[in-house]
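Asks: Sequence plus predicted model, see below.
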Amino acid sequence: MPQSEGFEGDKQPRPPAMISATRGGEKQGAAERFALASFIAVPFLAVLAAIPVAWGWGLGWHDVVIMVVMYFTACHGITVGFHRFFTHGSFKANRALKIGMAVAGSLAIEGPIVRWVADHRKHHKFSDKDGDPHSPWRYGESVPALLKGLWWAHMGWLFDEEQTPQQTYAPDLVRDRDISWISRQFAFFTLTSILLPPLVGGLWSWSWEGALTAFFWGSLVRVALLHHVTWSINSICHAMGKHPFKSRDRSGNVAWLAVLSCGESWHNLHHADPTSARHGVLRGQIDSSARLIRWFELAGWARDVRWPSPERIEARRAA
């Protein structure tokens, strides 16, 4: 799917049937905002409690393994699947890989896939300008305005009543039977993401205590950490960082986020060349998502990968 250039305006009529097909309409209700707040607040409280819990109660190696596997499975589901494949069409995938990436990304609990993609395509169309769903420069460039904007870009925008029209920005996914079905099952994948770690932890240790600690670390702490890393790409990476490439916005490269973001924090190159399958193109820039795409390509599951050539990279260098 090509990037979002050329989409029609947000006021395009949308058949009512499309709302149920993509799990969510263009208005966010009070119940949805309450559920969203709960899924933000509870894991965040777990993060605040993580250090004293680890000190006084313990953090077993089972918990570490479960948390790391769940974190990077969901993270790459977002970065490789939701972002580079579904949003920008950086490569083509067979049906099994397409479905697998959609499911893995849904385990991140960042919203139904069709809504996620629609929001991100709109972000690229209006990046750091009026119409961008989550620009930190929304309120101006003074320090108070930027602080307010950082909060908005990080998580405030999630509570905006107005939702991105999915039929306008993601019509290909609305028409895709596999993806529209997965999008409608977001509540199921949310429960799966939350309950799978305690199930594995309990069976692994054969104890209720193992299930409880796996729930704390593998569900709550993992979800909160991944959420805030993802949201930092919207906020921090559009307010600071290095700019070695030409882009029409303020996207920057933030090296210290690279590992946890699976390569997404090389954000300046991404906005300079949105369809590129690799974001970390300079020496020493870790991009695990690009490595995973390469493995998919070698396995024959991915094809027509948009790898950036040296000439293409140089053409986008900042003066």
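Replies: Received it, and whenever you're ready, just let me know what you need.

Asks: switch to C-alpha atoms for all contacts and neighbour counts from now on
Replies: Will do.

Asks: where along the stretch 1-150 of the chain do the helices fall?
Replies: 16-22, 30-56, 61-76, 95-106, 113-125, 143-154 (DSSP state H, counting those that start in this stretch).

Asks: Point out the most buried one among these.
Replies: Among the helices of the stretch 1-150 of the chain, the stretch with the highest mean neighbour count (mean count of other Cα atoms under 10 Å) is helix 113-125, at a mean of 24.

Asks: which strands and helices sit next to it?
Replies: helix 95-106, helix 166-169, helix 177-184 (3 or more Cα pairs under 8 Å, 6 or more residues apart in numbering; DSSP states H and E).

Asks: Next one: A93 relative to R84, how far apart?
Replies: A93 is 11 Å from R84, where distance means Cα to Cα, to the nearest Å.

Asks: next one: S38
Replies: With Cα to Cα as the criterion, S38 and R84 are 29 Å apart.

Asks: Also G284?
Replies: From G284 to R84 the distance is 21 Å (Cα to Cα).

Asks: Would you mind telling me which of the two has the busier surroundings?
Replies: R84 (26 against 8; other Cα atoms under 10 Å).

Asks: residue contacts, the nearest residue to that one once chain neighbours are set aside?
Replies: With Cα to Cα, 6 or more residues apart in numbering as the criterion, R84 has its nearest non-adjacent residue at 5.4 Å, and that residue is S90. Counting by Cα atoms under 8 Å, 6 or more residues apart in numbering, S90 touches 84, 275-277, 305-306.

Asks: here's the one I want to compare it with:
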Amino acid sequence: MPRSQQIANLMAVVLPFVAFLVAIYAGWNAWVDGIDLAIFAFMYVITGFGVTIGFHRLLTHRGFTAPKWVEYSLAIAGSMSIQGPVTSWVADHRKHHAFTDAEGDPHSPHVGHGSGLKGLIHAHVGWIMTDQGSAQRSKYAKDLVEDRGMRRISKNFELIALASLLIPAVLGFALHGFTLEGFLRGLLWGGFVRIFLLHHITWSINSICHFHGKRRFDIDDHSTNVAWLAVPSLGEAWHHNHHAFPRAAVHGMGRREIDITGWVIAGMEKVGLARDVVRISPERQAAKELRPS
């Protein structure tokens, strides 16, 4: 990984963390209200769905099809999460599935960087300094590389990331009466704090959901389902289900498995924005379930 990218990645980890500490202090001193939290929630949902619906279930796994303008809109929203350009994100994730928990997996807690706590730290955040963006895009994301619109979105990642900070700041400025304080509060809560929390929820899928949780299906990797992560991850924490059936657009396969992203995709399907949605029948699930030893 080039030194410049390492520095940029380090700043993307450190600055939101510092802002989160500032937010704790600000909240303690009542420098937060319903407007700030609404801006935070709005930006979290938009950029979160950009990752879960766009980057992951649509563009990486093609769990459904959508019009090009929907693909591009979701790719921009996902880029606003500041987790890297869309082509790099997709290539890394497809490589993760190609080598899950084996040599070549960019963020497994079980290989390459020790086990236990050391491996967990690597899978959560360490890989960002060593392996993020290393997957060959022409091999693992050829369909996106050959898409002119996706190439343009990836090329303009830095501008989209800047917009990801300016949009909540401008919202805070307007909704707090056109004040500098409102601008800074929007930037803090809807910008940096939102980025910090969304980053660590996403990274927890790489780390915790390959380290601790429940398993239902007979597959070779270490992926798990982690119920308490389901809501903040918008359904991505049913990660073991996902590894059992990677193309499934719906990851919550049990009656009590909350999958907000799956619900939104179902809604998109009803209004014609999602087609050919891949779902796994109960019979296919049953055929792959673990058998008592």
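Replies: Great, that's in hand. Quantities reported herein were computed from a predicted structural model and do not represent experimental measurements.

Asks: Please point out which of the contacts of S90 of structure 1 structure 2 shares.
Replies: Among those, the contacts conserved in structure 2 (both residues aligned by TM-score structural alignment, their matches' Cα atoms under 8 Å) are 84, 275-277, 305-306.

Asks: mind checking what W28 of structure 2 lines up with in structure 1?
Replies: Superposed on structure 1 with TM-score structural alignment, W28 of structure 2 falls opposite W55.

Asks: Ok, H199 of structure 2 next?
Replies: In structure 1, H199 of structure 2 lands on H227 (TM-score structural alignment).

Asks: Is that match in a helix, a strand, or coil?
Replies: helix (DSSP: H, G, I helix; E, B strand; the rest coil).

Asks: what number of residues lie near the closest residue to it other than its chain neighbours?
Replies: Spatially, and ignoring its direct neighbours in sequence, H227 of structure 1 is nearest to E110 (7.3 Å; Cα to Cα, 6+ apart). If you count neighbours by other Cα under 10 Å, E110 of structure 1 ends up with 22.

Asks: Could you double-check that E110 of structure 1 lies in contact with D119?
Replies: No: using Cα atoms under 8 Å, E110 of structure 1 is not in contact with D119; the gap is 11.5 Å.

Asks: Which residues outside stretch 117-137 of structure 1 are in contact with it?
Replies: 3-5, 82-83, 86-87, 138, 145-146, 148-154, 157, 164-166, 168-170, 234-235, 238-239, 248-250, 271.

Asks: okay, now the aligned partner of W208 of structure 1 in structure 2: neighbour count?
Replies: Under the alignment (TM-score structural alignment), W208 of structure 1 maps onto L180 of structure 2. By other Cα under 10 Å, the residues close to L180 of structure 2 number 15.

Asks: related to what we said a few turns ago, buried subset of the kept ones among the contacts of S90 of structure 1?
Replies: Among the kept ones among the contacts of S90 of structure 1, the ones that count as buried by 16 or more other Cα atoms under 10 Å are 84, 275-277, 305.

Asks: Quick check: the two most widely separated of these?
Replies: Spatial extent of these (Cα to Cα) is set by the pair R84 and V305 at 10.4 Å.

Asks: Overlap in contacts, these two.
Replies: Counting by Cα under 8 Å, 6+ apart, the contacts common to R84 of structure 1 and V305 are 90-91, 277.

Asks: Please name the residues that touch the nearest residue to L180 of structure 2 once chain neighbours are set aside.
Replies: Once flanking residues are discounted, L180 of structure 2 sits nearest to F173: 6.5 Å by Cα to Cα, 6+ apart. The neighbours of F173 of structure 2, taking Cα under 8 Å, 6+ apart as the test, are 179-184, 186.

Asks: The helix or strand hosting F173 of structure 2 vs structure 1, mean deviation?
Replies: Using DSSP states H and E, F173 of structure 2 sits within helix 157-175. Taken over the aligned residues, the distance from helix 157-175 of structure 2 to structure 1 averages 0.6 Å (mean Cα distance after the TM-score superposition for structure 1).

Asks: Would you mark the buried spots in that helix?
Replies: 157-158, 160-161, 164-173, 175.

Asks: what do you get for stretch 310-319 of structure 1?
Replies: Buried, per 16+ other Cα under 10 Å, within stretch 310-319 of structure 1: I313.

Asks: Run through who's touching stretch 234-242 of structure 1.
Replies: Defining contact as Cα under 8 Å, 6+ apart, one finds that stretch 234-242 of structure 1 is touched by 134-137, 150-151, 153-154, 250-254, 265, 267-268.

Asks: Looking at these, which one is closest to I66 of structure 1?
Replies: The nearest member of these to I66 of structure 1, counting by Cα to Cα, is S265 at 24.3 Å.

Asks: what about the aligned residue in structure 2 for that closest one, neighbour count?
Replies: When structure 2 is aligned by TM-score structural alignment, the residue opposite S265 of structure 1 is A237. Look at A237 of structure 2: counted by other Cα under 10 Å, it has 32 neighbours.

Asks: residues touching A237 of structure 2, list them.
Replies: Shown in contact with A237 of structure 2 (Cα under 8 Å, 6+ apart): 205, 209, 225-227, 229-230.

Asks: How about E289 of structure 2?
Replies: Residues in contact with E289 of structure 2 (Cα under 8 Å, 6+ apart) are 216-218.

Asks: Ignoring the adjacent residues along the chain, who's closest to it?
Replies: Nearest residue to E289 of structure 2, sequence neighbours excluded (Cα to Cα, 6+ apart): F217, at 4.2 Å.

Asks: T230 of structure 1 too?
Replies: According to Cα to Cα, 6+ apart, the nearest residue to T230 of structure 1 is S261 (6.7 Å).

Asks: How about the secondary structure of that neighbour?
Replies: Classification of S261 of structure 1 by three-state DSSP places it in coil.
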